[in-house]
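Asks: Okay, structure incoming, though there's no sequence with it:
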């Protein structure tokens, strides 16, 4: 039987369309995978910021997840916004039950606008319940600072922070350095038992970077679903995001931080047997 490589996103909905579930599904489609979704929260937001958050009850999230897993073969999972402890527990239980091959967790804690998206008591539960179950976590600098409660202001400190997260139970960490003020961008990949790698890329001047983190983690999950090894998936995903930023940098969508151009080079849906 033939089927599509399939990725499941577990994340919040962005009514402005630039991040969250909407960005994830656009990314899956652009890279040739079939996308499925389970929504953890509804947000009222646009390019200027988040106005309100409405959490989806954990019991209903469980229904969404079980409906997908019981019917469709999932090749990779991307996890995004989670803001309550009971939602974390539901996701951990479902992952244990269905054992998807790959799990990429983007621990979304703060929106681009600065709005806090997670309850304080949830942060510790993320570390104990989801970090060990994830193939890769992809925090940005602000999120890593919240997790480790320490300053991170250089590439050397990024290396130390990524390795500290590995020591705390993560299997692999991609620490994103886009918030460092520098002419070049640096991301650090630490994998348990392997040498830490630094990815360097060109800084692209654009105000349209809303949803960049969601898009990167979704792209990594997609490339894993398509059969690429982790380091290659990270490299390919970074190239895709850079292309999407470049293609969308001169476009106006709303009055604030606009979205990437997810469909700048769409690929046909892949088919596997």
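Replies: Yep, that arrived. Predicted, not measured: the structure shown is a model, and the values here were computed from it.
Asks: For the rest of this, base every contact and every neighbour count on C-alpha atoms.
Replies: Fine.
Asks: Check which residues of the lengthiest helix in the chain are buried.
Replies: In the chain, taking DSSP state H as the definition, the longest helix is helix 230-248. Judged by neighbour count (16 or more other C-alpha atoms under 10 Å), helix 230-248 contains these buried residues: 230-231, 233-234, 236-238, 240-248.
Asks: Kindly report the same for stretch 31-49.
Replies: Here stretch 31-49 shows 31-43, 45-47, 49 as buried, counting by 16+ other C-alpha under 10 Å.
Asks: got it, and stretch 258-271?
Replies: Residues 258, 259, 260, 261, 262, 263 are the ones in stretch 258-271 that count as buried (16+ other C-alpha under 10 Å).
Asks: Presented hereafter is structure B, for comparison with structure A:
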């Protein structure tokens, strides 16, 4: 059976993030990708210009249609808009046998636009994280989920413990938003085991969709049966290459290069 995975997220008209980035990543990792769209966005590399939530009943219908026809072994969430959409997703996933759930708590766009409501953050904490195997916040998102400021490595570790206490097994706090100019280090708390994945920081504005791509790669690897640690390490390598060899598309925060990993880095 060919591995199959689902992304539940918003559509990025610019193609660099959201379901577009997720499905490109699934394809590169040889996983058949499907989607349930939560919102339609009008955006490009310069920012988000408009957001139109998909009606909740249509979101539910998308999920039911996928459940009725496919053998899905991993699922990820991205932009979930508001509490009503999150509750719909949580209710459906609670009753589906779709394997591991990876939550990318998309809250703020690269240009600074808020993508969820305050009530939605509380609903993610209360309803979605208890169902999740992995959550992948960046530092601002981790601050919101842990309800604490993060300024030091000790803060990162404490925040991960707080988030894990909400019911999720594995917490990955990504280091892209850290104040360290030399490195981008991710902290992983997997059950009782913790470790850092350390890489040199790449100085580039071509980073649109990095979080989506990273979590999608984890999802793809888990859909194929990889262990959580192997999936995380593969995703770290995948996103590093995607950033290191940019496409230089657009006039703002350009998209990452989903073709780059394990190839000759040429289009």
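Replies: Everything's here; your move. Predicted model only: the values in this text are computed from it and were never measured.
Asks: TM value for the aligned chains?
Replies: Here the TM-score for the pair of chains, by TM-score structural alignment, normalised by the length of structure 2, is 0.95; 262 aligned residues with a C-alpha RMSD of 1.2 Å.
Asks: just to revisit the earlier point, just the ones of the buried residues of stretch 31-49 of structure 1 in strands?
Replies: 34-43, 45-46, 49 (DSSP state E).
Asks: how much space between the aligned partner of residue 218 of structure 2 in structure 1 and residue 4 of structure 1?
Replies: In structure 1, residue 218 of structure 2 lines up with residue 220, judged by TM-score structural alignment. Per C-alpha to C-alpha, to the nearest Å, residue 220 of structure 1 is found 17 Å from residue 4 of structure 1.
Asks: Comparing those two, which shows the higher neighbour count?
Replies: Set side by side, residue 220 of structure 1 and residue 4 show more neighbours around residue 220, with 31 against 19, by other C-alpha atoms under 10 Å.
Asks: what about the more buried one, which helix or strand?
Replies: Element membership for residue 220 of structure 1 (DSSP states H and E) is helix 212-225.
Asks: Help me confirm that residue 196 of structure 2 is found in a helix?
Replies: No. Secondary structure of residue 196 of structure 2 (DSSP: H, G, I helix; E, B strand; the rest coil): strand, not part of a helix.
Asks: right, and it touches residue 187 too?
Replies: Yes. If you go by C-alpha atoms under 8 Å, residue 196 of structure 2 and residue 187 touch, sitting 4.6 Å apart.
Asks: out of these two, which sits in the busier spot?
Replies: Higher neighbour count among residue 196 of structure 2 and residue 187: residue 187, with 19 against 14, using other C-alpha under 10 Å.
Asks: Check which helix or strand that one maps to.
Replies: Per DSSP H and E, residue 187 of structure 2 falls inside strand 186-190.
Asks: Strands of structure 2, start to end?
Replies: Using DSSP E, the strands of structure 2 run over 4-12, 32-44, 47-53, 74-77, 100-103, 134-135, 170-173, 186-190, 193-197.
Asks: so which of those strands gets nearest residue 94 of structure 2?
Replies: Of all the strands of structure 2, strand 100-103 sits nearest to residue 94 of structure 2, with 10.4 Å by C-alpha to C-alpha.
Asks: after superposition, how close is the closest one to structure 1?
Replies: When structure 1 is overlaid, strand 100-103 of structure 2 sits 0.6 Å from its aligned residues on average, using mean C-alpha distance after the TM-score superposition for structure 1.
Asks: which residue numbers in structure 1 go with that strand?
Replies: Residue span in structure 1 matched to strand 100-103 of structure 2, by TM-score structural alignment: 102-105.
Asks: Give me the distance from that stretch to the chain's centre.
Replies: Computed by C-alpha atoms, centre = their mean, to the nearest Å, the chain-centroid distance of stretch 102-105 of structure 1 equals 9 Å.
Asks: repeat for stretch 105-125 of structure 2
Replies: Using C-alpha atoms, centre = their mean, the offset of stretch 105-125 of structure 2 from its chain centre is 12 Å.
Asks: now swap in stretch 126-138 of structure 1 and tell me
Replies: 12 Å.
Asks: Mind listing what's buried along that stretch?
Replies: Judged by neighbour count using 16+ other C-alpha under 10 Å, the buried positions of stretch 126-138 of structure 1 are 126, 127, 129, 130, 131, 132, 133, 134, 135, 136, 137, 138.
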